[in-house]
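Q: coords below, sequence missing:
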């Protein structure tokens, strides 16, 4: 079968859909067979987040893997980066059942390579080709795979994260932290880390709830009112929030002010990148990253949106740090993946090392304002794209990913989501009002353009 003829299944971050509608048991089992045929590994590690459909989808993928003669190692509910750390340390490939920040009705299948990084796009393509061809490896009856349980992954991960910071220094600071795990996969690991750091911790939504009853999974300001209110009640040094699979982390400073992931990324880069380093980030990140890197003598490399591409570029260029504007920081010395607990630990270590509050540290970061929105994608992106280019005629345009249009006092990026049927809008300016105005202008344009 020709590689180019196989329709795409993997989006920006794995395969996603609504169980029993897009993500049926039969489909998940077929993907399991495809993964097993592709890897031809003796064992594959598996984990899941707290979603209600997790066991069902995981069981289907497991049976598909078993049919190819592949054993699976069930690590239970744990953050995606914890599964990735397990894969890195055991040399096993892995499969994570998660839809990350998406609403609770979604779930997904994400493949992890044996080095712990998200599977490269070309390897995902191979799995798609196998799935569409139906040419699966089928083991003899006495060689089918079996499943075993391993309860050590969480402790391995927590120790690994803690080993990258000065635990004694953080403990000496005796931080007070409010932590919102959003009923997701970090409900055990992040509280445990903070306990080892000697922090006094108030937890919010730190119980597994696959319906995300307390708040939507995505850790944006509108969804973190309870955390912000808790920090504002006084006496806290930091507020921390994760998404459903805890590969992201955002902060609330000691005054109760929400900190956009774009700014926390720039802050970490400023104190981590060194002269001559490469810092990798997608085109959706603000220009603050360029200014920060210029200060320390590092070079910025821009990529398309999506952690797998950022990670591959980091590996290829030897970058120590990179990440996305959504709270997804990638710290290479630990592992090449977005890691919410590592991000939390880096910020606590920075606060302990400098003896400064987060709000004070953020004064070092150039202030750019980001406005984010989305519109339902009613037409194929290929039909919308010419209309966008015509609307942007006469302006500088970057086509790295979607269309990034530069205006005199800011820019706007329009790109089709790789996980949902929407077009994402990112607008940036030093002026908060102008960023919103620019984003709203293009939202109105997109809504009208799709009616033509």
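A: Arrived safely, thanks for sending. Being a predicted model, the structure only gives us computed values, none of them experimental. Numbers count the residues shown, from 1 in each chain.
Q: When you work out contacts or count neighbours from here on, use the C-alpha atoms and nothing else.
A: Noted.
Q: Could you report the separation of residue 369 from residue 234?
A: For residue 369, the distance to residue 234 (CA to CA, to the nearest Å) stands at 26 Å.
Q: Could you point out the longest helix of the chain?
A: Identified as the longest helix of the chain according to DSSP state H is helix 432-449.
Q: Below is an additional structure, to be compared with the one above:
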């Protein structure tokens, strides 16, 4: 069975999660909530899901298990993960999101939330252990589908209300923004909030078939389409999100994507953050902006743990990942109100912060990015890179400095090594190359930094060729 907890929630093949496994993990979560007195019998648990073909059936199993274990399943329908989590926080309810996020359609997953936010790594271990205890559990043959209370409209409306105070009224009225809708559950809400601020919205690429969009490593084919749209419709930006709406995709006026960590940095500066928590994969130039920076492993549970650490030493704490998903641990004063904490990844905050920052400065998005004077970065992933193969590579490179020096020799001479998450090496020519096995799928990810965009792409190509050479039969 492929199921395991990764950087954000339980993930695996949809065929492995459907049926008994999804019932078992939902039962394990219910048991976890009751054992730890986080919930009592009869309490509500919210359930949301994305547009994958496998998600409704998995959600039905989840709702059935919750009912069988004495909890009330609240069906929140198709909505973004941050909207579900925010509704849970505001109504003091645990929640479960059925989504595989950005990974291919034949895979799926479950994200788990407590009434105060996302579960951490210790909680994952406890839920997994309970699932092992319940391994012989069978779905009750006579059980009818759990009806559940439907609250999709209320949950969505509450999240829209959160973002109606972030920017000044009609501040995007001079902007023409494309919304790449594809199959993200954020698509309709995204267009609505942009129109609220006066933007002219052009809807693009809506699909009834699930399309996996990885906002951290946008494919060349997708970039080509985005650039075509940007030119064809004279757009100031194109925005989108991954399948469950917790990771943003933002392009400039030419259709070129702006890296997620840059979007997160702009959001932190927009809010006036005092501290930033971000994984080691994010741009190294973030440390130059005068905010306290805490680096973590990749994954929202690690960022959330880092934000708790940062809150102990102050306030004004924002977290974000290289994929752009932005989290808040503090309340922030915004244009016409207060933005309350939402300690889970969210695509809406960075999208609105980037567009709002460009509009208020009367700048294009490319000029806004250029003004930050950050090192140039690039990222990609090599699919079908078996976990066993990536483990062999990492072990070999870590065990002997000579092995690592030889492996990266085509890129430069080894200078510094960071093993916080994968292998991140700094070379004597200033280049940075980071090899990291994915926590969600059989993939190897690669992140690079260099002095220019052209050099970054050159470094990335060489680094990816090194990975392909290792993975070759």
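A: Alright, I've got the coordinates. All of these numbers come straight from a predicted model, not from anything done at the bench.
Q: thinking again about what came up before, residue 369 and residue 234 of the first structure: which has the busier surroundings?
A: Legend: neighbour count by other CA atoms under 10 Å for residue 369 of the first structure and residue 234, higher for residue 369 (22 against 11).
Q: show me what contacts the residue mapped onto the more buried one from the second structure?
A: With TM-score structural alignment as the criterion, residue 369 of the first structure lines up with residue 376 in the second structure. By CA atoms under 8 Å, 6 or more residues apart in numbering, residue 376 of the second structure lies in contact with 449-453, 456.
Q: go on, residue 124 of the first structure?
A: Residues near residue 124 of the first structure by CA under 8 Å, 6+ apart: 10, 111.
Q: Over to residue 378 of the second structure?
A: Taking CA under 8 Å, 6+ apart, we find residue 378 of the second structure in contact with 447-449, 453, 456-457, 460.
Q: Try it again at 7 Å.
A: Going by CA atoms under 7 Å, 6 or more residues apart in numbering, residue 378 of the second structure touches 447-449, 456-457, 460.
Q: what span of the second structure lines up against stretch 416-428 of the first structure?
A: With TM-score structural alignment as the criterion, stretch 416-428 of the first structure aligns to 437-449.
Q: neighbouring contacts of that stretch?
A: For stretch 437-449 of the second structure, the external contacting residues (CA under 7 Å, 6+ apart) are 6-7, 11, 281, 375-387, 390, 422, 431-436, 456, 459-460.
Q: Of those, keep whichever come out buried.
A: Neighbour counting with 16 or more other CA atoms under 10 Å marks 6-7, 11, 281, 375-382, 385, 387, 390, 422, 431-436, 456, 459-460 as buried within the contacts of stretch 437-449 of the second structure.
Q: How many neighbouring residues does residue 452 of the first structure have?
A: Using other CA under 10 Å, residue 452 of the first structure has 7 other residues around it.
Q: Going by neighbour count, list what's buried in stretch 194-210 of the second structure.
A: For stretch 194-210 of the second structure, a neighbour-count test (16+ other CA under 10 Å) marks 194-204, 210 as buried.
Q: Okay, and which of those map to helices?
A: Counting by DSSP H, those contribute 194-196 to helices.
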